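>>> Sharing a sequence plus its predicted fold:
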Amino acid sequence: MENLCPRFEKAMGLLSTRWVGLILFDLLEGTKRFSEMEADLPISGRLLSDRLKLLEKEGIVERNIYSEFPVRIEYSLSEKGRALEPVIKEIQGWADNHVTPEEVSGDVEK
């Protein structure tokens, strides 16, 4: 029980890192090239690269390099990353049911 809080805190810290959730959500669709992800997400290429490196270091995302010309690099969820699918889908379901369009647009005062 004593390890529960540090593990939970680590997981929440990782998942709450800005853009990580959207990157994982995007990769749930399957393997993608960097340029596809950059087109899908409202994030700069530099920040996307940083987040992908973080997720790769954590063993959540796998990067595959293909020796073609030009070199092709694809990203996919690892087994550890795919294990997050039910969590991400539950968060999506919660958001669909409990987050209003006004809250998304920032019109609701706190």
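Sure thing, it's come through. A quick note: this is a predicted structure, and the numbers were derived from the prediction, not measured. Residues are numbered from 1 along each chain as shown.
>>> contacts and neighbour counts: CA atoms only from here.
Will do.
>>> Could you pull out the helices in this structure for me?
Using DSSP state H, the helices of the chain run over residues 4-15, 20-27, 34-40, 45-57, 79-82, 85-98, 101-105.
>>> and stretch 76-84, how far from the chain's centre?
Mean-position distance between stretch 76-84 and its chain equals 10 Å (CA atoms, centre = their mean, to the nearest Å).
>>> Now do the buried residues in that stretch.
Ser76, Leu77, Gly81, Arg82, Leu84 (16 or more other CA atoms under 10 Å).
>>> Included below, for side-by-side comparison, is a second structure:
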Amino acid sequence: MKRTPFAAMSCPIARGLDRVGEWWSILILRDALQGLTRFDEFERSLGIAPNMLARRLAGLVDGGLVEKRAYSERPRRYDYVLTERGRDFREVVQALLAWGNRHFAPEGPSMLIVDRTTGLAAEPILVDSVSGKSLADPIFETRPGPALGSRGLARQALIAAARVRHEAESRS
């Protein structure tokens, strides 16, 4: 089945998913963020078929999230090193970890984010860097930015209409 490309969409979520929206790619980034860099390390960690891993790594290289660096000439071997764009994905992985622990770990968390100094578990939240307020606060919402195209504006109109409908239904 052919995948729909999202790179041409104006939505930043769609564009981000176009680069990392496949689960193997996200798991490769998870492992890279923890220090894995070599093909065989990713293969052992994930239990992924070599051809699938090669495709996913190539996609991450093409997307600018990792770069290939030769570490051996004979045989030719590469490290896959996170770029700044790849390192910026850390907060997404941490948010997924916390969300998964909160909603899909009835037996309890299998992985935690901890403070290296104290060993205390951390609970990630997204905050506005200007006000320091949690982005989970209902005072925050998404709105169209200056680069949103006509399709995105139509989607926002649909969302606004649905919001009005929900508010009317909740009052009645």
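Alright, I've got the coordinates. Computed from a predicted structure; not experimentally measured.
>>> between the helices of structure 1, which gets nearest to Pro70 of structure 1?
Between Pro70 of structure 1 and the helices of structure 1, the tightest spacing by CA to CA is seen for helix 34-40, at 13.3 Å.
>>> what's the matching range in structure 2 for the closest one?
Aligning helix 34-40 of structure 1 against structure 2 (TM-score structural alignment) gives residues 39-45.
>>> Please apply the same query to stretch 73-90 of structure 1.
Using TM-score structural alignment, stretch 73-90 of structure 1 pairs with 78-95 in structure 2.
>>> Stretch 74-91 of structure 2: end-to-end distance?
End-to-end distance for stretch 74-91 of structure 2: 37 Å, by CA to CA, to the nearest Å.
>>> returning to what we had before: export the helices of structure 1 to TSV and append columns for distance to Phe69 of structure 1.
Shown next, in TSV, are the helices of structure 1 (distance: least, CA to CA, whole Å):
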stretch	distance to Phe69 of structure 1
helix 4-15	35
helix 20-27	24
helix 34-40	16
helix 45-57	21
helix 79-82	29
helix 85-98	33
helix 101-105	42
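>>> So which of these has the densest surroundings on average?
By mean neighbour count, with neighbours taken as mean count of other CA atoms under 10 Å, helix 20-27 ranks first of the helices of structure 1 at a mean of 18.
>>> Off-centre distance for that helix?
So, by CA atoms, centre = their mean, the centroid of helix 20-27 of structure 1 is 3 Å from its chain's centroid.
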